[in-house]
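Undergrad: can you look at this prediction? I've put the sequence above it.
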Amino acid sequence: MNINLLFWILILLASIWAAHWGSDKLAEPLNKLRQQWGLTEAAGAAFVALATASPEIGTNTASAIQGLSDIGLGNLLGSNIVSVPAIVTVAYFAAQKNSQNKSDNFSQPLKIKLEALTVQTIPYLLIIGLAALLTIPKPWRGLQPIDGWLMLVAYFIYLAQAIIRNQQKGTKVNWKTEEIIVAIAGILALIIGAYFTVTATEKIVSILGIAKLVGGLFITSTLSIVPEVFATWSVAKSGQFTAATTSVIADNTATMTLAFFPLALVNLPVENIKLYSVNLFFVALLGIFYSLFIYFGKPKYSFSFKEVLVLNSIYVIYLLVMIFDILR
């Protein structure tokens, strides 16, 4: 095996482990911070997203600076597609572990609060619509600086409404110095581990000679959500089901805006409009089904096992479309 390839594979494994360790240290601090500030679980998820979305933001910034924006664009789109079925699935099975009825496996719905729809999902769908409006029509096709600034403004509007809406009176919590240090170390480990997970993947793609856009869509994006998967498992097992499940929407919102920004600043053209449109369509489709399952699912405001399977089936359809149509 190529020595360089082996080296970056080892870096990749070490980075994933670091991200896993860091995410385990965030579940309790997240709950305490939410209680202290009087934030709902859905609003609290927006803060975790600043950490979990850091690999996409960092990768896209590096891609723009190095003139490798195709990797960043693939990473942005791919991570917003694979993350929805992955995170909901992980949160669902973590909820089964947390269930009081241990003998009734896979039948307990993943119950979440309505705020997951109103605070997180609806704003996310509006942001996807804005991205499509700014980048697909022929007169202004592609990512341009003005698009980046508009998406940045959209993110801060989203963050503000997540914090302000349904805010309650905070409760006093006790913070220990050791607990704070461990939490900070966890965040740093999560960010550093996530960044090097993506960096190592980029090196592996280069060594294997895979197209940059394809590498961004399927390798970089998939591995960049690994820290979020670990964090979701930890948060859901602690009983914070709404925070765990909405973290994917908060993360995707940050990716679609903050990770969009550096690519737009360097005037990234959309050369393959069919590939771009199909990927953005599946980003929106998964977000729409996520919303529908929350509001119309049975029982209401939850995900059942069948609905989890549907989200995963949509991702399988996406892969088939990409393999047998777009990439061919």
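TA: Happy to help now that I have it.

Undergrad: hey, let's count contacts and neighbours off CA atoms from now on
TA: Will do.

Undergrad: count of residues packed around Gln66?
TA: Using other Cα atoms under 10 Å, Gln66 has 9 neighbouring residues.

Undergrad: here comes the other one, which I'd like you to weigh against the first:
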Amino acid sequence: MIALVSLLMFLFPPADTPVAVIEKLHPDLDAVVDAHTAINVIADGFEWVEGPLWVEQEKMLLFSDVMKNRIYKWTAEKGTSVYLEPSGYTAAVPRGKELGSNGLALDPQGQLVICQHGDRRIAVMSASLSDPRPAFITAAGRYTNKKFNSPNDLAIKSNGDIYFTDPPYGLEKGPEDPVRELAFHGVYRIARDGTVSLLTDSLTRPNGIAFFPGEKQLLIANSDPQKPHWYIYDLTGKGALANGRIFFDGAAIFGKEHRTPDGIKISNKGIVFAPGPGGVWIFNKDGLPLGRIKTTLITSNCAFSGDQRTLFITADHCVLRVALK
């Protein structure tokens, strides 16, 4: 009976139970977020939300519902509405699992770039941000003439180069899916001329990806329960990865709270916000944990507002908003 009550409390918490709280682990967190700040749900009722992106010129937040094959839009004035459908799978044959879009980003030309799980490609929406349509141009769909697994997250350099991860989560049968063509889960770069380069094939489940300020270092989350780590790489002058090492070892926390590293965003001050076990972890540029936005919801990714004073978090079936300093 006690176990049943506990389960019901987890699934249906009392109305006054905070959806998330700030957990302070180091005094330097005080310069990042107020430990007593309110954390609000601004959108709810989705199946699995991912890939948030703040579009400053439209004052809107875009985010993917991966299971529903939609991108939603949220604004402070009008709330939530469907922005783009289909967003990640455009074939006529019905399919399930994580078929929609995932990571979203803007290129230097202001075009929406989309990680499309179902279509297994990086695509650019060939329509304006203010008048979206499901019309896409493939930026990259193959490596050595083999289809990607399911591009998951991306980061775009100021010169237009697209860096992205390619785990198996968008395949209907996961890594054992017979349609899978590549034998590894890679991290890639799409150069401005369209050339696709494999940067590393050594990560077991590459997921979130983000540049540190200055674009000389790259952080990648590995969402593998056996290696739940965040890895940091130096970038060479030609855009390749070098000197890969562990930025933060998540094995100890994974043993207590079973959720692996996922999306990543890094502020212009070098502060890392990294969804993972128990919520969103906050690290300094050296990998020291400053604190955590702690929640029982499964957090997938996050995004900053234009002035970086607000953090939006995609968490399971809803979107959270947290004020930053």
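TA: Cool, got the structure. Quick caveat: nothing in here was measured; it's all calculated off a predicted structure.

Undergrad: can you calculate the TM-score here?
TA: TM-score of the superposed chains, computed with TM-score structural alignment, normalised by the length of structure 2, equals 0.24; 135 aligned residues with a Cα RMSD of 6.9 Å.

Undergrad: now Val49 of structure 2: closest residue in space, sequence neighbours ignored.
TA: Asp65 (4.5 Å; Cα to Cα, 6 or more residues apart in numbering).

Undergrad: let me redo that: Ala123 of structure 2
TA: Closest to Ala123 of structure 2 by Cα to Cα, 6+ apart is Thr138, at 4.5 Å.

Undergrad: does Ile253 of structure 2 sit in a helix, a strand or a coil?
TA: Here Ile253 of structure 2 is recorded as helix under DSSP: H, G, I helix; E, B strand; the rest coil.

Undergrad: what about the helices in the stretch 101-250 of structure 1?
TA: 115, 122-135, 145-164, 177-208, 212-214, 221-224, 226-237, 241-257 (DSSP state H, counting those that start in this stretch).

Undergrad: of all those helices, which lies closest to Leu285 of structure 1?
TA: Set against Leu285 of structure 1 and scored by Cα to Cα, these come closest in helix 122-135, at 9.5 Å.

Undergrad: centre of the chain to that closest one, how far?
TA: 16 Å (Cα atoms, centre = their mean, to the nearest Å).

Undergrad: hmm, who's touching that helix?
TA: By Cα atoms under 8 Å, 6 or more residues apart in numbering, the surrounding residues in contact with helix 122-135 of structure 1 are 140-143, 147, 151, 154, 158, 249-250, 252-253, 256-257, 280, 283-284, 287-288, 291.

Undergrad: in it, what's buried?
TA: For helix 122-135 of structure 1, a neighbour-count test (16 or more other Cα atoms under 10 Å) marks Pro123, Tyr124, Leu125, Ile127, Ile128, Ala131, Ala132, Leu134, Thr135 as buried.

Undergrad: from Ser63 of structure 1, how far out is the last one?
TA: This points to Thr135 of structure 1. Counting by Cα to Cα, to the nearest Å, the gap from Thr135 of structure 1 to Ser63 of structure 1 is 19 Å.

Undergrad: next, count neighbours for Thr197 of structure 1.
TA: The number of residues near Thr197 of structure 1, taken as other Cα under 10 Å, comes to 29.

Undergrad: next one: it from Asn252 of structure 1, what distance?
TA: 18 Å.

Undergrad: check Val198 of structure 1 too.
TA: Counting by Cα to Cα, the gap from Val198 of structure 1 to Asn252 of structure 1 is 16 Å.

Undergrad: contact partners for Trp74 of structure 2?
TA: Ala43, Met60, Leu61, Leu62, Thr80, Ser81.
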